[in-house]
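missing the sequence, but the structure's below:
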């Protein structure tokens, strides 16, 4: 039986409708660093659709959750 697919950060950004090149991802993360107490899915950096996708996938503990967690860590450099 095959397990859940593993998604990359590039695929997550593409899914969110954002530029998914490595350079664009790094720039996005640098420009949108979140405060320690700011939750990823409550940040104003997302559109409503992006926020909904992130929340739903996180709550389902879906195949995207590891990549979303990685993005959360990378957006909280001071945590």
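Thanks, I have it. All of these numbers come straight from a predicted model, not from anything done at the bench.

for the rest of this, base every contact and every neighbour count on C-alpha atoms.
Fine.

tell me which helix or strand the closest residue to residue 63 other than its chain neighbours sits in.
Distances taken as CA to CA, 6 or more residues apart in numbering put residue 4 closest to residue 63, at 5.7 Å, once the chain neighbours are dropped. According to DSSP states H and E, residue 4 maps onto no helix or strand at all.

my read: residue 4 touches residue 64, true?
No: using CA atoms under 8 Å, residue 4 makes no contact with residue 64, being 9.2 Å away.

quick one, which of these two is more surrounded?
residue 64 (22 against 9; other CA atoms under 10 Å).

try this one side by side with the last:
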């Protein structure tokens, strides 16, 4: 198991998305605000494997859960 915080760029790489700062910012702007009644893993912009990775990160891996929570907050404008 990995230890320590992961930056957004590593999460985006794991999701198979462009991971440079401009692409990450564009993704957040394009998909914000995510309505509060939609769980992050259920957002319509994820494919099946991306949703599974998000769900798994939140359920099983505290290291990834922190950056997933940060992405969740960013997408909700928090």
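Received it, and whenever you're ready, just let me know what you need. Because the structure is a prediction, the values reported are computed rather than measured.

quick one on the thing from earlier: quick check: the residue nearest to residue 63 of structure 1 vs residue 26 of structure 1, distance?
26 Å (CA to CA, to the nearest Å).

what of residue 20 of structure 1?
10 Å.

okay, these two: which has more neighbours?
residue 20 (17 against 13).

quick check: the helix or strand encompassing residue 67 of structure 1 compared with structure 2, mean distance?
In this structure, residue 67 of structure 1 sits in helix 65-75 according to DSSP H and E. Its aligned residues in structure 2 lie a mean 0.3 Å from helix 65-75 of structure 1 after superposition (mean CA distance after the TM-score superposition for structure 1).

any buried residues in that helix, and which?
Across helix 65-75 of structure 1, burial judged by 16 or more other CA atoms under 10 Å covers 65, 66, 67, 68, 71, 72, 74, 75.

on that earlier part again, distance check, the residue nearest to residue 63 of structure 1 against residue 77 of structure 1.
For residue 4 of structure 1, the distance to residue 77 of structure 1 - CA to CA - is 28 Å.

same question for residue 57 of structure 1.
Distance from residue 57 of structure 1 to residue 77 of structure 1, counting by CA to CA: 23 Å.

residue 14 of structure 1 too?
23 Å.

pull the distance from stretch 53-70 of structure 2 to the chain's centre.
Chain-centre distance of stretch 53-70 of structure 2: 8 Å, with CA atoms, centre = their mean, to the nearest Å.
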